[in-house]
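Participant: give me a model of this one.
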Amino acid sequence: MPYYNKVILVGRLTRDPETRMTTTGSAVTSFVLAVDRPTRSSDSQRVTDFIRIVAFNKLADFARLYLKKGQLVLIEGELRINKWQSRDGTNMTTPEIWARDIRFMEKKSVTPEEVVEEGIERTIEEPIVNPDEMFGLEDQTDSEDDDKPPF
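Facilitator: Predicted coordinates for the structure are as follows:
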């Protein structure tokens, strides 16, 4: 019987991503995504979930370079439940999403000051290169075993 584990979230980063390296030299970037739950009625108070996202290898480098606090992004990945034991011996579980794809949900706005400061030789109306296309992340396939952590 085939199994299916896919999660799609849209939310805002609560802080800049944090990157660390594994012992094998692979990048691991993590950040927290604030995702609003839909309300059932117009007078209901908004509820926000804070979900830990983890990206590996090239996607981790992409997140480190291009994601910033407050950005609205779409994350596609799979749910993983980490089981561990606290210092006092209590069994704990921590859910997180292992990202497979990250997409921007807002267009980057370029101010005239940024054009002058960065020496960009184009008009503001010209499209900005999508980092997904730059790194070829849209067609990313992992050659490693998906069931094993990459570190």
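Participant: please count neighbours and contacts with C-alpha atoms only from this point.
Facilitator: Noted.
Participant: who's in contact with the closest residue to residue 83 other than its chain neighbours?
Facilitator: Leaving out its chain neighbours, the residue that sits closest to residue 83 by CA to CA, 6 or more residues apart in numbering is residue 93, at 4.5 Å. By CA atoms under 8 Å, 6 or more residues apart in numbering, the contact list for residue 93 reads 81-84.
Participant: return the distance of whichever strand or helix holds residue 33 from the chain's centre.
Facilitator: Using DSSP states H and E, residue 33 sits within strand 27-36. When distances are taken as CA atoms, centre = their mean, to the nearest Å, strand 27-36 is centred 5 Å away from the chain's centroid.
Participant: stretch 142-151 now?
Facilitator: The answer for stretch 142-151 is 18 Å, by CA atoms, centre = their mean.
Participant: and for stretch 8-16?
Facilitator: 7 Å.
Participant: now show me the structure for the sequence below, then we'll compare the two:
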Amino acid sequence: MGISYNHVVLVGRLTRDPEIKFATSGTQIATFSLAVDRGKDDETDFVNVVAFGKTAEFIGNYMTKGRLVLVEGQLRIEKYQRAGEQKTATKVVANQVRFMETKKNAGNGELPDEEAFGKYEPGSTLRGLEMPETDEVPF
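Facilitator: The predicted structure follows:
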């Protein structure tokens, strides 16, 4: 197998408050959608994002609809079946999420100090996580 690299960095605004769930193992899972402007052509992409563990906890505690954030992670394309049809879903698995606005610019919400930013912990893995038993796609 050749060399490959899967790293995504996006800056955009949350389109809704994050949804928080727990896997059967107790791992916290946060899902949200991010509106990312394309730039020149005045179009916006809506990207589904999922985070696990401490990063998900951080997102659940501090992120709200409309917040400007930087999301760093990996692109995932998953295949699943619904009603007998093969479907695909594209999402970003977030390793790190950071605020992109100052406390003053954030408005009425409270932003945490720099040390509180959610970060992916080196050596942790997403494989083997027990997802909640549901027919829904996890975003």
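Participant: hmm, back to that, could you find the counterpart of the residue nearest to residue 83 of the first structure in the second structure?
Facilitator: Superposed on the second structure with TM-score structural alignment, residue 93 of the first structure falls opposite residue 88.
Participant: tilt between the helix or strand containing its match and strand 28-37?
Facilitator: When elements are assigned from DSSP H and E, residue 88 of the second structure belongs to strand 85-99. Calculated by axes from the mean of the first three to the mean of the last three CA atoms, to 10 degrees, strand 85-99 of the second structure forms an angle of 90 degrees with strand 28-37.
Participant: what residues in the first structure pair up with stretch 17-34 of the second structure?
Facilitator: Counting by TM-score structural alignment, stretch 17-34 of the second structure sits on residues 16-33 of the first structure.
Participant: same question for stretch 44-52 of the second structure.
Facilitator: Taking TM-score structural alignment, stretch 44-52 of the second structure hits residues 48-56 over in the first structure.
Participant: mean shift of that stretch relative to the second structure?
Facilitator: Taken over the aligned residues, the distance from stretch 48-56 of the first structure to the second structure averages 0.4 Å (mean CA distance after the TM-score superposition for the first structure).
Participant: name the residue closest to the centre of the second structure, please.
Facilitator: Per CA atoms, centre = their mean, the C-alpha nearest to the average position across the second structure is that of residue 49, at 3.0 Å.
Participant: pretty sure that one sits in a helix.
Facilitator: No. Per DSSP: H, G, I helix; E, B strand; the rest coil, residue 49 of the second structure lies outside any helix segment and is strand.
Participant: how close does the nearest residue to residue 49 of the second structure once chain neighbours are set aside get to residue 105 of the second structure?
Facilitator: Spatial nearest neighbour of residue 49 of the second structure, chain neighbours left out: residue 92 (4.8 Å); criterion: CA to CA, 6+ apart. To residue 105 of the second structure, residue 92 of the second structure is 26 Å away according to CA to CA, to the nearest Å.
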